[in-house]
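S.K.: with the sequence up front, the predicted model follows.
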Amino acid sequence: MRTLRTSATMRLLATFETLIAASAVYGGISLIVGAPGFTMPVEWLAPLGLTSWVLPGIALVLVIGGTLAWASVFAWRIDFRAPVAALAACGVLTGWLAIQFGVIGVRAPVQWVTVGLLAVLLGLALLARRRPATS
């Protein structure tokens, strides 16, 4: 049974996922083209053997942007699988951040902003999992 609370929670989850996905796509494209504000030292990528930020940018678009966009489709449709898709996206984003912190360390405030966004997304996913009480 779809309640007003369920619909509102799903819409909030979908909106949040869509915004983070769009940010990941924007950030990834900006890394690929070397947009102002998105140029970082290539030396940070030495542990990966990369000589440019193109592959990390592509990965950001596809892995993070794609996963969150996929999850948002379920939430926009108010599909019962939306919370699981959101939790899967949280897992992917957590892995992304763990690799990022492990390879380049903590280098930019945007990393902590992303951790905060991940926490909010996790909270919304868990809220969406709750079943409304029935009388």
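M.R.: Everything's here; your move.

S.K.: going forward, measure contacts and count neighbours with C-alpha atoms only.
M.R.: OK.

S.K.: buried stuff in the helix or strand hosting residue 20?
M.R.: Taking DSSP states H and E as the definition, one finds residue 20 inside helix 4-33. Within helix 4-33, the residues that qualify as buried by neighbour count (16 or more other C-alpha atoms under 10 Å) are 6-7, 9-14, 16-18, 20-32.

S.K.: and stretch 85-96, by the same measure?
M.R.: 85-90, 92-94, 96.

S.K.: closest one to residue 56 out of those residues, please.
M.R.: residue 96 (10.5 Å; C-alpha to C-alpha).

S.K.: how close does the closest one get to residue 102?
M.R.: With distances taken as C-alpha to C-alpha, to the nearest Å, residue 96 is found 10 Å from residue 102.

S.K.: next: residue 42.
M.R.: Residue 42 is 16 Å from residue 102, where distance means C-alpha to C-alpha.

S.K.: cool, residue 65 as well?
M.R.: With C-alpha to C-alpha as the criterion, residue 65 and residue 102 are 21 Å apart.

S.K.: for the closest residue to residue 51 other than its chain neighbours, what are its contacts?
M.R.: Once flanking residues are discounted, residue 51 sits nearest to residue 42: 6.0 Å by C-alpha to C-alpha, 6 or more residues apart in numbering. By C-alpha atoms under 8 Å, 6 or more residues apart in numbering, the contact set of residue 42 is 50-53.

S.K.: angle of the helix or strand harbouring residue 113 against helix 4-33?
M.R.: Residue 113 belongs to helix 109-129 when assigned by DSSP H and E. Per axes from the mean of the first three to the mean of the last three C-alpha atoms, to 10 degrees, the angle that helix 109-129 makes with helix 4-33 is 150 degrees.

S.K.: put this next to the first one:
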Amino acid sequence: MSTLRTRATMRLLATFETLLAASAVYGGISLAAGAPGFTMPVDWLAPLGLTSWVLPGLALALGIGGTLAAASVFAWRIDFRAPIAALAACGVLTGWLAVQFGVIGVRAPVQWVTAGLVVVLLGLALLARHRLAGS
């Protein structure tokens, strides 16, 4: 039986992951579709040999959004695997940012905002792990 604190922590983790997943899906679809505010120069993708933002958009929606959505399911269920899934999502998102920084450089404030959100997710994952271990 989980304690009230554990349930509250897991709900916070689940909500955070769900919102991040929704943002990644929205951003990925908008990037792939070239929606206003989501258009970027294609020449940034030259190191990858890409000629459009469709594949990066789909990768963002499916890879990042999907990973975060899957992790949120564990947290909503208050499953003991939730912290591990959250840490895995942190790893995937950190890898995504590392590739971004390596390929296109630091081009937008959203990259730093995302890095900050990874730190928050990491903290929530570690807190959830601690709470689950104590309940």
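M.R.: All right, it came through fine. Only a predicted model underlies this, so the values are computations on that prediction, with no experimental measurement involved.

S.K.: other SSEs contacting the helix holding residue 113 of the first structure?
M.R.: helix 4-33, helix 82-104 (3 or more C-alpha pairs under 8 Å, 6 or more residues apart in numbering; DSSP states H and E).

S.K.: quick one: closest of those helices to residue 46 of the first structure.
M.R.: helix 82-104 (8.6 Å).

S.K.: that closest one versus helix 109-129: what angle between them?
M.R.: Using the same axes, to 10 degrees: helix 82-104 of the first structure against helix 109-129 is 160 degrees.

S.K.: how much does helix 82-104 of the first structure stray from the second structure?
M.R.: By mean C-alpha distance after the TM-score superposition for the first structure, the fitted helix 82-104 of the first structure averages 0.4 Å away from its aligned residues in the second structure.

S.K.: out of everything not next to it in sequence, what's closest to the counterpart of residue 16 of the second structure in the first structure?
M.R.: Taking TM-score structural alignment, residue 16 of the second structure has residue 16 as its aligned residue in the first structure. Take residue 16 of the first structure and drop its neighbours on the chain: the residue closest to it by C-alpha to C-alpha, 6+ apart is residue 121, 7.3 Å away.

S.K.: tell me the contacts of residue 51 of the first structure?
M.R.: So residue 51 of the first structure contacts 42-43, 45 (C-alpha under 8 Å, 6+ apart).

S.K.: try 10 Å
M.R.: Counting by C-alpha atoms under 10 Å, 6 or more residues apart in numbering, residue 51 of the first structure touches 41-45.

S.K.: check residue 40 of the second structure too.
M.R.: 31, 34, 52-53, 107.

S.K.: filter the residues you listed down to the buried ones.
M.R.: 31, 34, 52-53.

S.K.: correct me, but residue 50 of the first structure touches residue 43?
M.R.: Yes. With contacts counted by C-alpha atoms under 10 Å, residue 50 of the first structure reaches residue 43, the gap being 8.7 Å.

S.K.: which of the helices or strands spans residue 57 of the first structure?
M.R.: Going by DSSP H and E, residue 57 of the first structure is part of helix 54-59.

S.K.: how much does that helix stray from the second structure?
M.R.: Helix 54-59 of the first structure sits 0.2 Å off on average (mean C-alpha distance after the TM-score superposition for the first structure).

S.K.: how distant is that helix from the center of its chain?
M.R.: 15 Å (C-alpha atoms, centre = their mean, to the nearest Å).

S.K.: so what touches it?
M.R.: 24-34, 45, 50, 53, 60-66, 96, 100.

S.K.: quick one: residues contacting residue 72 of the first structure.
M.R.: Residue 72 of the first structure neighbours (C-alpha under 10 Å, 6+ apart): 10-11, 13-21, 66, 78, 82-83, 85-86, 89.
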